[in-house]
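Asks: Okay, sequence plus prediction incoming.
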Amino acid sequence: MSLKSIDLGDGLHVSPQGFGGMALTAVYGGADPDTALATLEHALDLGVTFVDTADVYGNGTNEELIARLLAGRRDEVQIATKFGVSGNIRTGEKEVRGDAAYVRACIDASLTRLGTDVVDLYYMHRIDTRVEIEETVGAMAELVAAGKVRHLGLSEVTATELRRAHAVHPIAAVQSEWSIWSRDVEAHVVPTAAELGVGFVAYSPLGRGFLAGAATADLPAGDMRHTFPRFDADNQQANQVVVDTVRAVAARLDVTPAQVALAWVYEQGRRAGLPVVPIPGTRRAQRVDENVAALAVSLDAEALAALDAVSDAVAGARSADPTWVSSGRE
């Protein structure tokens, strides 16, 4: 199957929906590598060719898993990976580093784990506030010149940081959380990206499963969602109104809640005037089918009004550390 590709930014053509690889490692509980690979293969068969990972996911094991996909199908995939965060993101024990020497070391390690000689999109995962962004992006630009990277991206940057980075080297994409219950990027980052011709990659478009109606009241031990304020028991209860609204819209349109959440992200991109590629993650092949079907879902004015209004009812910050996301530094 083939999905019509889009120009995300800087001439980077990707599938209109990507695959978030983080879910295939043990951030939301255990994950079986063979099942994960089968899910990736199924996504690629459906035309989902834009695959997202990072060196910190599973401490490199996520990249090694995706290497198994690339081994026989590299020419079909636009692979995106990230550097800049080390430690354990599942428990919140992490640090950020963006100096030039670290950038150079990280790409070589990622290329080895991925079993490829070039990455299509290389992201700075988080900003190292101790290092000027010009130094970090300058080192990333050297990787493009060396043929190790094709395009550059930034994750969770402010509008000002994006402008400074883009002045050093064209940025193809900004990746940040964007969904019905995470709209802070619309204030500054989204308009700046649209102005500069930078595409937007929306992670957690399903609210880490919450917007899709996934049961999260009793999260398993080790599940990364324990570290997010929105998944506190009181906040989950308050946020049930968001889920109820999504479900009501889905029932009226005869689609699933996940499809409503994804269709909303696509509509926001159209309203903002920039290409948006959500990267939902899942371990199950049938969920990939459901997510891809969202490309054909159209939300009417009544649905958009209901979903836009409920965003104001969200309880809890999207990160326990305000500086970890762009809005905390704006």
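Replies: Nice, thanks for sending it over.
Asks: From now on I want contacts and neighbour counts done on CA atoms only, so please keep to that.
Replies: Fine.
Asks: got the contact list for the nearest residue to Thr192 once chain neighbours are set aside?
Replies: Sequence neighbours aside, Ala159 is the residue nearest to Thr192 in space, at 5.9 Å (criterion: CA to CA, 6 or more residues apart in numbering). Taking CA atoms under 8 Å, 6 or more residues apart in numbering, we find Ala159 in contact with His188, Val189, Thr192, Ala193, Glu330.
Asks: and here's the other structure:
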Amino acid sequence: MSALFEPLRLRGVTVPNRAWMAPMCQYSAEPAGPAAGVPHDWHFAHYAARAAGGTGLILTEATAVSPEGRISPYDLGLWNDAQTEAFGRITRFLAGQGTVPGIQLAHGGRKASTDRPWKGGEPVGPEAHGWQPLGPSPLAFDERHPVPTELTTEGIAEIVGQFAATAERALAAGFEVAEVHGAHGYLIHEFLSPHSNHRTDAYGGSYENRVRLALEVVDAVRAVWPEDKPVFFRVSATDWLDQGGWTPEETIRLAGDLQAHGVDLLDVSSGGNVKAPIPVGPGYQVPFAARVKAATTLPVAAVGLITGAEQAEKILANGEADAVLLGRELLRNPSWARHAARELGAEVHVPDQYHRSV
């Protein structure tokens, strides 16, 4: 049997294969008004196409737990009934195709309130539906970004509550997996890394203090998420700094802590918290996932320039990861999983309407 097309059971959820879709922001929601943050026809078609293409699990784009948690005004959110109802339309279709619907719960932190990438991605102000970003410390991401407002302990507690409330809405919308976004320089990653976290209270300084927010969010989500459904955590395994940043060794330590707090899989990415040279190449982040898998008992997913069926099969067959997440490759080819199954001599769900193409 192909390792890529072997089912994976996590708690009470069985994912039919291990070719999964990574969260990728579409920057396509309305920026303001009653439809702000609400998924619409573009989002439905986007996710539906990948489900029809055989993808085993789909993680929606970073979905904000509050309006100011959006990375851009055009991002999805899940803080009201209109958003919950619209997400339900998507999850029902995904589940109908045998795809497990998952959601990434996120807060943009100091990197929030930016324009869409194809418009330059610059920070935007109130005149363009923007807002003042929040962060662990009054340190801007770079020279273009504003200095964020430093969160108080009361503000931190409020955000933890927002993650829990959004998880409850995600459950009502039909999601089977909840992923906490702790990577790519957004709020939770900002707290993890000493590069961006200069606090001197219980949320800064030592490793134990810097991971406090991550564990509090996981605890809050796990408390409202059903026991038989899995919780994931996405981490940037390294800041790619020689010193002063988050490290692979800390990632391995965090993996154990997350597992003890009820996390079922670590989604291993890297970077995003500081501008640093990254040696990008095929599968360049897989070694970080492999290190976590070798050092812990927590299942891991690998991501980063995984494009070919044989490449993905080898990662899993070699025991470097338990699943692979595809990003841009699934943008190029929504039916990647179906094509990979054919190449590897495996079987994957094909909609009745598409059987003539098999």
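Replies: Thanks, I have it. Just so you know, these numbers come straight off a predicted model, no measurement behind them.
Asks: what TM-score do we get after superposing?
Replies: Overlay of the two chains. TM-score (TM-score structural alignment, normalised by the length of structure 1): 0.55; 237 aligned residues with a CA RMSD of 4.1 Å.
Asks: that older thread, what does the residue nearest to Thr192 of structure 1 correspond to in structure 2?
Replies: Ala159 of structure 1 maps onto Ile252 of structure 2 when the alignment is built from TM-score structural alignment.
Asks: in what helix or strand does that match lie?
Replies: Under the criterion of DSSP states H and E, Ile252 of structure 2 resides in helix 248-260.
Asks: Now do the buried residues in that helix.
Replies: For helix 248-260 of structure 2, a neighbour-count test (16 or more other CA atoms under 10 Å) marks Pro248, Glu250, Thr251, Ile252, Leu254, Ala255, Gly256, Leu258, Gln259 as buried.
Asks: Report the buried residues of stretch 308-325 of structure 2.
Replies: 308-309, 312-316, 320-325.
Asks: Give the single residue among those residues positioned nearest to Phe175 of structure 2.
Replies: Leu325 (17.9 Å; CA to CA).
Asks: That closest one maps to what in structure 1?
Replies: Per TM-score structural alignment, Leu325 of structure 2 is aligned with Pro278.
Asks: next one: Val300 of structure 2
Replies: With TM-score structural alignment as the criterion, Val300 of structure 2 matches Phe200.
Asks: Which of the contacts of Ala159 of structure 1 are conserved in structure 2?
Replies: Among the contacts of Ala159 of structure 1, the ones still in contact in structure 2 (both residues aligned by TM-score structural alignment, their matches' CA atoms under 8 Å) are Thr192.
Asks: which one of the buried residues of stretch 308-325 of structure 2 is nearest Pro73 of structure 2?
Replies: Among the buried residues of stretch 308-325 of structure 2, and counting by CA to CA, the member closest to Pro73 of structure 2 is Leu325, at 26.0 Å.
Asks: That closest one reaches Asn17, doesn't it?
Replies: No: in this structure, Leu325 of structure 2 is not within contact of Asn17 by CA atoms under 8 Å, at 11.3 Å.
Asks: now for Asp264 of structure 2: what does it line up with in structure 1?
Replies: In structure 1, Asp264 of structure 2 lines up with Ile171, judged by TM-score structural alignment.
Asks: Can you mark which positions in stretch 175-193 of structure 1 are buried?
Replies: Going by 16+ other CA under 10 Å, stretch 175-193 of structure 1 has these buried residues: 175-185, 189-193.
Asks: Okay, and which of these map to helices?
Replies: Val189, Val190, Pro191, Thr192, Ala193 (DSSP state H).
Asks: between those residues, which is nearest Ala248 of structure 1?
Replies: Looking across those and measuring by CA to CA, the closest to Ala248 of structure 1 is Val190, at 28.0 Å.
Asks: Now that closest one. Nearest residue, chain neighbours left out?
Replies: Val190 of structure 1 sits nearest to Ala272 (CA to CA, 6+ apart), 7.2 Å away.
Asks: For the stretch 251-358 of structure 2, which segments count as helices?
Replies: 286-295, 309-317, 328-332, 336-344 (DSSP state H, counting those that start in this stretch).
Asks: out of these, which comes closest to Ile90 of structure 2?
Replies: helix 328-332 (17.5 Å).
Asks: for the counterpart of Gly161 of structure 2 in structure 1, what are its contacts?
Replies: By TM-score structural alignment, Gly161 of structure 2 lines up with Arg104 in structure 1. Contact partners of Arg104 of structure 1, counting by CA under 8 Å, 6+ apart, are Ala139, Met140, Leu143.
Asks: Look at Thr81 of structure 1 and give its secondary structure.
Replies: With DSSP: H, G, I helix; E, B strand; the rest coil as the basis, Thr81 of structure 1 sits in strand.
Asks: right, and Ala52 of structure 2 touches Ala337 too?
Replies: No: in this structure, Ala52 of structure 2 is not within contact of Ala337 by CA under 8 Å, at 9.7 Å.
Asks: Quick check: chain neighbours aside, which residue is closest to whichever residue in structure 2 pairs up with Val51 of structure 1?
Replies: Alignment note (TM-score structural alignment): Val51 of structure 1 maps to Ile58 of structure 2. The shortest distance from Ile58 of structure 2 to any non-neighbouring residue, by CA to CA, 6+ apart, is to Met21 (4.7 Å).
Asks: who's in contact with the aligned partner of the one you found in structure 1?
Replies: The alignment partner of Met21 of structure 2 in structure 1, by TM-score structural alignment, is Phe19. By CA under 8 Å, 6+ apart, the contact set of Phe19 of structure 1 is Ala43, Val48, Thr49, Phe50, Val51, Asp52, Ile279, Pro280, Gly281.
Asks: let's see it at 7 Å
Replies: Val48, Phe50, Val51, Asp52, Ile279, Pro280, Gly281 (CA atoms under 7 Å, 6 or more residues apart in numbering).
Asks: mind checking the SS state of it?
Replies: Following three-state DSSP, we place Phe19 of structure 1 in the strand state.
Asks: My understanding was that the match of Asp264 of structure 2 contacts Val198; is that so?
Replies: Yes: using CA atoms under 7 Å, Ile171 of structure 1 makes contact with Val198 at a distance of 6.3 Å.
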